[in-house]
Structures are given as structure tokens and as C-alpha cells.
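Chemist: following is a predicted model, sequence given first.
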Amino acid sequence: AKIKRVKGPYGKVHRGFLKGLTLVWSEIREVIREWQIHGQSVWVTGHSLGGALATLAVAAFGEEAKPIHGLYTFGQPRVGGKTFARNFDLEYQARTFRFVNNNDVVTRVPPRNLGYRHVGTVLMFDHAGILQTDLHFWNHFLDRVVGRIEDLGKPGTDGIKDHNMA
């Protein structure tokens, strides 16, 4: 089944994520604008769906030329297509940090083969819980395999347990 993308800030984005942001956007925008009027720095964060919504909120503020100082997400799904990711990263890549916990399955949906892409700089906790910044494909792949092997015979699956970030 195709996961529908619709026009959003900076390009096409996941319809459900944009709908979720739209439900709370007026209240969020009002609070953040008030903070900005008083000179406060705004940093945005979220986990899982909250990370997707945080990313869309930052993009929406970017289109309104409102400064956001940084974005930190944990276990975030992909939010939009190539155009969205490119446009978002042009403005925010140096201030966007996306944390992934080893085999967290949520970070791999919606799938790339449906045109979805991640944004920002990825930082990954490996199978031992050590934060890695050098994420060459082969090293990342091998670490995921080690995480799965170490998890064999334990209750639950590695991909779901890793989403808890614990």
C-alpha cells in the first residue's frame, strides 16, 4: 500500500504526520512566537511520532522565516520525500540531530523505496549503547547484525525494544 504524501512545508510529506501537526499547530505557533518576541531561543525535540511532528513544526517555522535554534529527535520515522529532505537540510541540517538506537524499526518507516527520506545528522547508539557518529553503511549493518544476534532467545524483538531508547 502506498503511504500518501501531500504538499507540506518544504515539499511533500506524510499525510498523517501533517494532519497531526495541523491539529495542534495554531497553539504551538502562538506559544513559540511569544517566546521569540521575548528573545528566547527555541529548541525543538520529540520521540517517535513526536519527532516527526517536531520536524514538520521546524519546517513550518522555516517557511515563515522564524528562527529555530535546533532540532533533536529520537526514534523518528521518515517524514517526507527527497525534495522535502533536501530543502529542510539546506536550512537546518547543521542544527538537526536524529538519534537512532541500533535496530529501532520505527526509524526505517515509511520505507525509502516509497520515496521517503530522513533529514539532519544521524547519531546512532550501537548494540552496546555507545554513541556512534561514523556511520558508514557496512559498520552500521554489522552492528545491527550483532545487536540481533545478542538478542536471540530474549523476549521481544530487538527492533521494538530498541525503540524504547532504554
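Modeler: Sure thing, it's come through. Numbering: from 1, shown residues only.
Chemist: when you work out contacts or count neighbours from here on, use the C-alpha atoms and nothing else.
Modeler: OK.
Chemist: tell me, what residue is most central in this protein?
Modeler: The centroid of the chain falls nearest to Q76 when counting by Cα atoms, centre = their mean (3.6 Å).
Chemist: who's in contact with R117?
Modeler: For R117, the contact set (Cα atoms under 8 Å, 6 or more residues apart in numbering) comprises R78, V79, G80, G81, K82, A85.
Chemist: filter the residues you listed down to the ones in helices?
Modeler: Counting by DSSP state H, the part of the contacts of R117 found in helices is K82, A85.
Chemist: and of the contacts of R117, the nearest to R29?
Modeler: Using Cα to Cα, V79 comes nearest to R29 of the contacts of R117, at 19.7 Å.
Chemist: can you show me the strands along this structure?
Modeler: In the chain, the segments counted as strands under DSSP state E are 5-8, 11-14, 43-47, 70-74, 96-101, 121-125, 131-132.
Chemist: which helices and strands sit right next to the last one?
Modeler: Taking 3 or more Cα pairs under 8 Å, 6 or more residues apart in numbering; DSSP states H and E as the contact definition, the neighbouring helices and strands of strand 131-132 are strand 121-125.
Chemist: relative to strand 96-101, how tilted is the strand it packs on?
Modeler: Orientation check (axes from the mean of the first three to the mean of the last three Cα atoms, to 10 degrees): strand 121-125 against strand 96-101 gives 20 degrees.
Chemist: what residues does strand 121-125 touch?
Modeler: The contact list for strand 121-125, computed with Cα under 8 Å, 6+ apart, reads 93-94, 96-102, 131-133, 135.
Chemist: just among these, which is most surrounded?
Modeler: Neighbour counts for the contacts of strand 121-125 (other Cα atoms under 10 Å) peak at N102, which has 31 neighbours.
Chemist: quick one on the thing from earlier: the residue nearest to the centre of the chain: what's it in contact with?
Modeler: The contact partners of Q76, by Cα under 8 Å, 6+ apart, come to G46, H47, S48, L49, G50, G51, A52, R98, F99, V100, V106, T107.
Chemist: presented hereafter is structure B, for comparison with structure A:
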Amino acid sequence: MKIYKTNKITDRTIQHLRYKFLIACLILTFLISCAVSAQPIQAVQGEDCFSRVFEEKAVGHSLVNAYLLMYSAYSTYENRIDVANFLEFKKKIKETFTPLGIDRFDFIDVRARTADTQAVIMSNDKLVIVAFRGSESSSNHKFSPVKMAYDWILTDFNFFKKRILWWGWGVKVHRGFYNAIEIVYDELKKYVDSHMAGTPKRLWITGHSLGAGIAPMAACRLSDDGISVQGLYTYAGPRLGNEDFVKAFKKRFPDMQRWVFDNDIVTKLPFKAMKFQHCALPNNIYADGKLVLADGEMKGPGKVRSHAPGMYLQKIYDLLPLDIKVVVPAPPGFGNDASSADAELERKFNGEAQVSEEDLSN
């Protein structure tokens, strides 16, 4: 009879096997992580551009700043970034600008008896941007008579002048734009103070259309309270006040940059006959794309279709050198497949505007 010996597994053997298994798992984990990290990561076009290429210390004209500030102003329109309400708007702004190098956000949305004002305050460790929204006539993807009344009638077309003695004897400004900053100023200053705290930062203020009317008023009010404004860029802005106001304003903000595209009709309002003036010479972009800095007022009748914010955004983008184009976000519309809806919105706007102009000329 044969007697077979069984292999006895000792505790030491089990422990040894456990160590081998653990080492194998660690090696496998390392190999998997290497494989995952080797996968191409899709970078966001314009990633960290507000930190890397925005010229926060610039004085006067900066083309890259002009584009990024117009991009900021464009993005304040709910109907341009396709959101249904202000909660969605705040979420979309954060999703859009966080990859671009902005890490802090605050929002203003105030409707009072005299005006309706929206703004975004956003910052990183180098700069603070205040962007005011322009006029809208829709809300939640639908035409809104209330929105139109507040933005257009109570604000844009409130051409009565308001006397501001503390800005200079005889100074009178557009009442609608002054009211629009008055109803939000305390909140705005609180946010700006908070964003400017800590490491030294430069303050930049911008806006398109109605936003371009409010932005200079905000700059004056903040300056009154000792807050230095590094840059003030407006787009498609109307005339703001009388001659005394313009003289006082130019002394305080001699480097304001005012952008106008192809005889934009809003830049011709309120009328000169009403004793309103612009606060700075225009940086004119002509229909053929030519840019003339500190130019005179364009000749001829105003064009409604030139007022669209997407037009300004695209035309300034076209002026950028190639090495800058590849490191900033592309315009959302105009043939960019990433946002065909916005391109369609601009085409629709331009088509309706052309019909309106033809009706006016007949």
C-alpha cells in the first residue's frame, strides 16, 4: 500500500502569495493608468486665455483684449447663449468661462420701477471683468413685452437728461443709462470690492448696446468711490451725455475704447440735435473689414443689421493675428459648426433688419 504525502500550505506560503498578488495588482493599476493618461485629451480652444493672453495691464487699445471683452459682452445675452432663464444663464456662464481661465463669478439681475439691469462680475488672480448685458426683447425663448418695455422704452429710449452736479457743473447724462446703474450700484460695488480684494488685480468694464451705455456710468461711479478702472471697452454704444459730461469724462477716462461696426444705427442715437455726444472717438470696422482706430463718425445712414453682437464678435476675431486666433475661443456663430443655432439667429436678425432698413428708406 502506497502512502502519498500531501503538500502542507503554511501560513508563510499564504502570506507570500498575498504579497505577490498585491504587487501584481499594483503593476496592473500602474499600466492601466499609463494607458488612460496616454489617451489624447481634448483641450478647450482658448483654454486659460484670460490668464495667458489677456493683457490686463494694457492702456488704451489692445486687439486681443477687444476680442475677449466682446466675447464677455456677447455671452451676457441669454438669447445668444441659448438659455431659458437666469439660473441656466449663471450655470452656462460658469461652464463657458471656467476653462478660459476665470475662477470666480457673481451675477446681478435687478428689475426696478425705472430700469432692468443684468451684469456678470468675474475674475481670476490678475483681473476683474464687469460685463453689462445689452437690450433684449425675449425671455425664456419667447417674445416678452415686459422685457422690451424695460430694456428699450424705459432705458434705451429714455432720452431725457439727468443733471449730475458732482461730475461737473453743467453735466447732464442719458437718464435711462444712469437709472440702470443707479438701481444696482450698491450691489455692484460690493461685488467689485470683493473680487478686487487679495492679490492686486486690474478692473475692466465692458458692454454691448445698452450695456455700452451702462458701462461708462459704472466706471464713473466706481471711480467716484476710489476704485481704479484699468480699461473701459464698449461696443455698439449710443451717445451718453452733453458736451460738459463728455469733457469731464475724457479727463477721467482718456483711454476708453469705443468700437463701431459698419455704421451701426445705435451709435447714432440719441440724435446730435438733442445735444448728446459720444465720450470717445470710434474704432471703426468698415464693411470690408478694415479697422481704423480713433476714427471719425462714419458717413451715411445708420444700419440696423450692423448692430448684432455676433457681428462685432466675428469682425474683431477676423482682425486677430493667427497666433492669437488659435489661443482664444472662436466666435459661437457664423459658420462655426459648433453653434449653428447662433449663426441662424444672426442670419434671421440680419434678414429682418435689412427689410426694416428698406422700409425706412421708402
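Modeler: Received the coordinates, thanks. Here the structure is a predicted model, which is why all the values come from computation and not from measurement.
Chemist: can you count the residues close to the corresponding residue of structure 2 for E64 of structure 1?
Modeler: Matched by TM-score structural alignment, E64 of structure 1 corresponds to D225 in structure 2. Applying other Cα under 10 Å, we find 9 residues neighbouring D225 of structure 2.
Chemist: ditto for the one 5 residues further on
Modeler: The burial metric for Q230 of structure 2, expressed as a neighbour count using other Cα under 10 Å, is 21.
Chemist: excluding residues flanking it in the chain, which one is nearest it?
Modeler: Spatial nearest neighbour of Q230 of structure 2, excluding adjacent residues (Cα to Cα, 6 or more residues apart in numbering): L203 at 5.3 Å.
Chemist: how long is stretch 34-50 of structure 2 from one end to the other?
Modeler: Across stretch 34-50 of structure 2, the terminal residues are separated by 31 Å (Cα to Cα, to the nearest Å).
Chemist: let me fix that, I meant to ask about stretch 123-143 of structure 1.
Modeler: 14 Å.
Chemist: list the buried residues in it.
Modeler: By neighbour count with 16 or more other Cα atoms under 10 Å, stretch 123-143 of structure 1 contains the buried residues L123, M124, F125, D126, H127, H140, D143.
Chemist: near E63 of structure 1, how many other residues are there?
Modeler: For E63 of structure 1, the count of nearby residues is 12 (other Cα under 10 Å).
Chemist: could you do S138 of structure 2 as well?
Modeler: Using other Cα under 10 Å, the number of residues around S138 of structure 2 comes to 16.
Chemist: distance of the corresponding residue of structure 1 for H195 of structure 2 from K66 of structure 1?
Modeler: Matched by TM-score structural alignment, H195 of structure 2 corresponds to W35 in structure 1. Counting by Cα to Cα, the gap from W35 of structure 1 to K66 of structure 1 is 11 Å.
Chemist: now do D158 of structure 1
Modeler: 39 Å.
Chemist: who's more crowded, these two?
Modeler: D158 (21 against 15).
Chemist: surely that one meets N101?
Modeler: No: the pair D158 of structure 1 / N101 is not scored as a contact, 10.0 Å apart, by Cα atoms under 8 Å.
Chemist: any chance you could map the helices in structure 1?
Modeler: Residue ranges of the helices in structure 1, as given by DSSP H, are 15-37, 49-63, 82-92, 137-151, 158-161.
Chemist: can I get these in TSV with distance to K2 of structure 1?
Modeler: Listed next are those as TSV, based on distance: least, Cα to Cα, whole Å:
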stretch	distance to K2 of structure 1
helix 15-37	11
helix 49-63	18
helix 82-92	16
helix 137-151	26
helix 158-161	23
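Chemist: need the winner for burial among those.
Modeler: helix 49-63 (a mean of 22; mean count of other Cα atoms under 10 Å).
Chemist: okay, the angle between that helix and strand 70-74?
Modeler: Going by the same axes, to 10 degrees, helix 49-63 of structure 1 makes 160 degrees with strand 70-74.
Chemist: so what secondary structure elements neighbour helix 49-63 of structure 1?
Modeler: Applying 3+ Cα pairs under 8 Å, 6+ apart, we find helix 49-63 of structure 1 packed against helix 15-37, strand 43-47, strand 70-74.
Chemist: contacts for the longest one next, please.
Modeler: Here helix 15-37 of structure 1 makes contact (Cα under 8 Å, 6+ apart) with 3-6, 8, 41-42, 49, 52-53, 56-57, 79.
Chemist: cool, and the last one?
Modeler: Contacts to strand 70-74 of structure 1, defined as Cα under 8 Å, 6+ apart, come from residues 42-48, 51, 54-55, 58, 92, 95-100, 165.
Chemist: quick one: map G115 of structure 1 onto structure 2.
Modeler: Per TM-score structural alignment, G115 of structure 1 is aligned with K275.
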